[in-house]
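Visitor: just a sequence and a predicted model for now, questions to come.
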Amino acid sequence: MKRVVITGLGAITPLGNSVAEFWQNIIKGKSGAGPITKFDASLFKTRFAHEVRNFDAERYFERKEIRKYDLFTQYAVAASDEALADSGLDLGALTDAQRAEIGVIWASGNGGISTFEQQLEEFYEGDGTPRFNPFFIPKMIVDIAAGVISIRHRFYGPNYATVSACASSNTAIISAFDTIRMGKAEIMVTGGSEAAITKSSIGGFGASQALSKNNENPEKASRPFDRDRDGFVAGEGAGALVLEELEHAKARGAKIYAEIAGGGMAADAYHLTGTPADGHGARLGMEKALKDAGIAANKIGSVNAHATSTPQGDLSELNAVQSVFGDHPVLITATKSMTGHLLGAAGAIESIISALSVNTGIVPATINLENLDANAPQGLQIVTGNSVKTSQEFVMNNTFGFGGHTATTIFRKFSDTSD
């Protein structure tokens, strides 16, 4: 198998609209939560979220073009543009043959949900005449972001979308990783985007009792593993990674953030939205990722946990982590405490965090964890307070989704002499 490295990163997040700003706020332990501004949430049980701020679509599109794209696609283009610029690829010099070796695998859990919601509202508020926007379908479908990125840069390689709810981005990254290491492309743009802070999304997640209702103190609401957690806080944005075959990256003198060492996917096969107490599917995904990377669990320095701040899900994951790592003192962080839960884009921004973490040795802290749940396994080393600096060669990133999907990626500190 060919080796695969990360040569470009891009981010649109509640903590900043660039990777540099995002990473600095993660290290500082800032929260991106605040009152919902995208619609009138005054009658909703949950009235706050982690929104992207100061996003200017005109930086990326002509004004007349913006109406063609749902916000989740706009975020995807913005993040992928940053990642491609960061990679140092000379896009203008590419031949058609080279463009055929570059593909896009992009993820979203909800796609153009705001477009779907808006079009139905307009229809039912009208006189019954079926008047729909001609861009309705292409704005809404989940695969369109992958298509738009490809069209924008004339990338002719493999192009599709992955959907596995909140595991979608990690699924995309694993798929892109596999595509390169099997020799089916030299470069892949991958990641995920979500723009689901809408009435139907917040209302739907609220009806399923998944969202926090801590409206009085939004910045403290996302509190993974804490005894007082009461649900996740919705987030939005995008994360993009440029993956590249190692020898191709070296030949053009590209900077390398990290290497992707392995990926594992599995299923809980348990419940529509819940997770089993023992975290069976999570454990299987982590074990498969370790096997794929060819390493033992004691090689992992830190785990970026899925840890959405739901009562059942957090404990399930901790039980799975303990079953995989045993007495190995792996550090655990839960960065959704700062970003909120970006749903289908969560794995993408958390992969950026993981890549930078293994590159710098900095493990971000879990904020808002004041009183560990008494039912949590004993002896786990959850990073709280401030970020810590440590020596680590491997970082693991977990994501899980409604439907029982689990996807785990492993990032390795790059060394040209690595096996």
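Guide: Good, I have the coordinates.

Visitor: please make it C-alpha for all contacts and neighbour counts, starting now.
Guide: Noted.

Visitor: for Thr129, which residues are in contact?
Guide: Residues in contact with Thr129 (CA atoms under 8 Å, 6 or more residues apart in numbering) are Phe123.

Visitor: and it, how far from Phe123?
Guide: 8 Å (CA to CA, to the nearest Å).

Visitor: now the strands: where do they sit in the stretch 251-400 of the chain?
Guide: Here the stretch 251-400 of the chain has its strands, by DSSP state E, counting those that start in this stretch, at 258-267, 300-304, 331-333, 362-363, 381-382, 388-389, 394-401.

Visitor: ok, Val363 touching Thr333?
Guide: Yes. Counting by CA atoms under 8 Å, Thr333 is a contact partner of Val363 at 7.3 Å.

Visitor: need the overlap of contacts for those two.
Guide: 302, 383.

Visitor: so those two - more neighbours on which side?
Guide: More crowded of Val363 and Thr333, by other CA atoms under 10 Å: Val363, with 30 against 25.

Visitor: second structure for comparison follows:
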Amino acid sequence: MGAAVAVTGIGLVTSAGVGVSRSWPVLLTGVSTAASLAELAGLPVTLGCQVPRFDPAEAVGPRRAWRLDRHVQFAVTAAREAVTDAGLDPDGWAGDRVAVVLGNGGGGTTTWEREHATFLNAGADKVSPLALPMSLPNMAAAQLGIDLRARGPNLSVATACASGATAIAVGRDLLRSGAADVVLTGGTEALLTPYNVAAFARAGALSRRNDRPAAASRPFDAERDGFVLGEGAGILVLETVAHARSRGAHVWARLAGCGLTSDAFHVTAPDPDGAGATAAIRTALDDAAMSALDIDHVNAHGTSTPLNDAAEARVLRDMTQGRAVPVTSLKGVLGHALGAAGAIEAAGAVLSLRESLIPPTANVTRVDPAVDLDIVTGVPRVLTGDTVLSTSFGFGGQNAALIFTRP
């Protein structure tokens, strides 16, 4: 095992609100944020979980806002909050010892869709000269480094819906390798656009409850019919425990174990046997020098799709060995933020440890009998244990498992 790693800062931009102080109370209500969206009118799916009242000029400054794609605006906003929460100041830190590892699935598709329409309708001369630097998939990490003067390793991770969690694991490894003293890590995504919604709908992944959007995202429920597309960002500040203590920082949690695997099975469907997911969890447990009996709560991937929830439930049921370990999925409230989801849920796992509360899973009126898990529903539940497992699984069969413990 390498050096112990601490979480010292958290930043969130979600469909529940901008900032931890707005997102966390909404998560505790267990009420979905999904709504009908005017920009999706006429599509097969017209609902989504959109970040509310997000003013880019206010969030990142008017001079920068128009140069940044929406997903980068989210990342910078969440990162600034996380750095402040950690008690760090970019004006005073050793920037060459600060790394950035950011997960992202689609890059700047808001910009790409707009500029492609301009290209088709108005011609090549009307395409913005900023089209590429606003839409390339590495630009969220790059712009975050520029904004916060973080001059250490700067990496972008793309493992679809596991991207945010994978980035956290890679960030942890950078700390253990000695390549950085501080890592800003997590994920960001803004794929709630007409093209992406149409594509996911054609793939059969989205809920079609257009008439009841608030009831559409229902992880582990017997009547689930697909996920609801969301957006947002989650950023964690990671440091070695020794570094955090040396500067007198608070430690919200420890990142005790990480596991990354691949199903090598199918581009969109999970391995029905769950071998890859199981291996990721076992790897994280081994990394943390723990057994499955040490897990006190699971913040599940729980997408609300029939295949994913069934496969994940089998994996978790086998792992818990019949114990009533409380399981929740934040996607019932937030929808599926894709490349940001694993990072947002990792932040949720840390907040559960910090606040000793487990948010309920939204819209679970009848747990699928095949799930056979202790799904937290209705109201928050007190978390009495010390260890939380957060799971993330992506298209392509890429799996990530993170284990957090109380400090």
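Guide: Cool, the structure landed. For clarity, every value in this text was computed on a predicted model and none was experimentally measured.

Visitor: still on that earlier bit, need the winner for burial among the strands of the stretch 251-400 of structure 1.
Guide: strand 394-401 (a mean of 29; mean count of other CA atoms under 10 Å).

Visitor: that one aligns to what range in structure 2?
Guide: Aligned using TM-score structural alignment, strand 394-401 of structure 1 spans residues 387-394 in structure 2.

Visitor: now stretch 178-196 of structure 1
Guide: Taking TM-score structural alignment, stretch 178-196 of structure 1 hits residues 173-191 over in structure 2.

Visitor: so stretch 308-326 of structure 1 matches what in structure 2?
Guide: Taking TM-score structural alignment, stretch 308-326 of structure 1 hits residues 303-321 over in structure 2.

Visitor: show me where the stretch 201-350 of structure 2 has its helices.
Guide: 241-246, 275-287, 306-320, 331-334, 341-355 (DSSP state H, counting those that start in this stretch).

Visitor: now the first one on structure 1. Mean distance?
Guide: It refers to helix 241-246 of structure 2. Following superposition, helix 241-246 of structure 2 is found to deviate from structure 1 by 1.1 Å on average (mean CA distance after the TM-score superposition for structure 1).

Visitor: also the last one?
Guide: Helix 341-355 of structure 2: mean distance to aligned residues in structure 1 after superposition is 0.9 Å, counting by mean CA distance after the TM-score superposition for structure 1.

Visitor: that helix to strand 387-394, inter-axis angle?
Guide: On the basis of axes from the mean of the first three to the mean of the last three CA atoms, to 10 degrees, helix 341-355 of structure 2 is oriented at 170 degrees to strand 387-394.

Visitor: what residues sit buried inside stretch 14-22 of structure 1?
Guide: By neighbour count on 16 or more other CA atoms under 10 Å, the buried set for stretch 14-22 of structure 1 is 14-19, 22.

Visitor: farthest-apart pair in the residues you listed, please.
Guide: Based on CA to CA, the longest span within those runs between Pro14 and Val19 and measures 11.6 Å.

Visitor: centroid residue for structure 2?
Guide: The centroid of structure 2 falls nearest to Ala341 when counting by CA atoms, centre = their mean (2.3 Å).

Visitor: which position in structure 1 pairs with it?
Guide: Aligned by TM-score structural alignment, Ala341 of structure 2 pairs with Ala346 of structure 1.

Visitor: so what's its match up against?
Guide: So Ala346 of structure 1 contacts 166-167, 169, 192, 399 (CA under 8 Å, 6+ apart).

Visitor: residues near the residue nearest to Leu9 of structure 1 when sequence neighbours are not counted, how many?
Guide: Excluding the flanking residues, the one nearest Leu9 of structure 1 by CA to CA, 6 or more residues apart in numbering is Ala83, at 4.1 Å. The tally of other residues near Ala83 of structure 1 (other CA under 10 Å) stands at 27.

Visitor: helix or strand: which one has Ala83 of structure 1?
Guide: Under the criterion of DSSP states H and E, Ala83 of structure 1 resides in helix 71-87.

Visitor: show me how far that helix is from its chain's centre.
Guide: 14 Å (CA atoms, centre = their mean, to the nearest Å).

Visitor: what helices or strands is it leaning on?
Guide: strand 4-12, helix 144-153, strand 187-194, strand 237-245 (3 or more CA pairs under 8 Å, 6 or more residues apart in numbering; DSSP states H and E).

Visitor: contacts for the match of stretch 308-326 of structure 1 next, please.
Guide: With CA under 8 Å, 6+ apart, stretch 303-321 of structure 2 has contacts from 205-206, 217-221, 224-227, 269-274, 277-278, 292-293, 301-302, 329, 331-332, 335-336, 370-373.

Visitor: so which bits of it are buried?
Guide: 303-317, 319-320.

Visitor: any idea how far that stretch is from the chain center?
Guide: Using CA atoms, centre = their mean, the offset of stretch 303-321 of structure 2 from its chain centre is 19 Å.

Visitor: before we move on, what about stretch 148-166 of structure 2?
Guide: 12 Å.

Visitor: same check, this time on stretch 173-186 of structure 2
Guide: 19 Å.

Visitor: to what extent does the helix holding Ala83 of structure 1 diverge from structure 2 after superposition?
Guide: Helix 71-87 of structure 1, aligned to structure 2 and superposed, deviates on average by 0.5 Å (mean CA distance after the TM-score superposition for structure 1).

Visitor: okay, that helix sits on what stretch of structure 2?
Guide: So helix 71-87 of structure 1 sits over residues 70-86 in structure 2, by TM-score structural alignment.

Visitor: shouldn't Thr384 of structure 2 be in contact with Ser356?
Guide: Yes. Between Thr384 of structure 2 and Ser356 a contact is recorded at 6.7 Å, counting by CA under 8 Å.

Visitor: more neighbours, these two?
Guide: More neighbours surround Ser356 than the other of Thr384 of structure 2 and Ser356, with 16 against 12 (other CA under 10 Å).

Visitor: and Ala38 of structure 2, how close does it get to Pro194 of structure 2?
Guide: From Ala38 of structure 2 to Pro194 of structure 2 the distance is 10 Å (CA to CA).

Visitor: the two: who's more crowded?
Guide: Using other CA under 10 Å, the more surrounded residue of Ala38 of structure 2 and Pro194 is Pro194, with 17 against 9.

Visitor: and the residue lying closest to that one once chain neighbours are set aside, how many residues sit next to it?
Guide: Once flanking residues are discounted, Pro194 of structure 2 sits nearest to Leu40: 5.8 Å by CA to CA, 6+ apart. Residues near Leu40 of structure 2, counting by other CA under 10 Å, number 18.

Visitor: who's in contact with Leu40 of structure 2?
Guide: So Leu40 of structure 2 contacts 46-47, 193-194 (CA under 8 Å, 6+ apart).

Visitor: who wins on neighbours among those residues?
Guide: Leu47 (30 neighbours).
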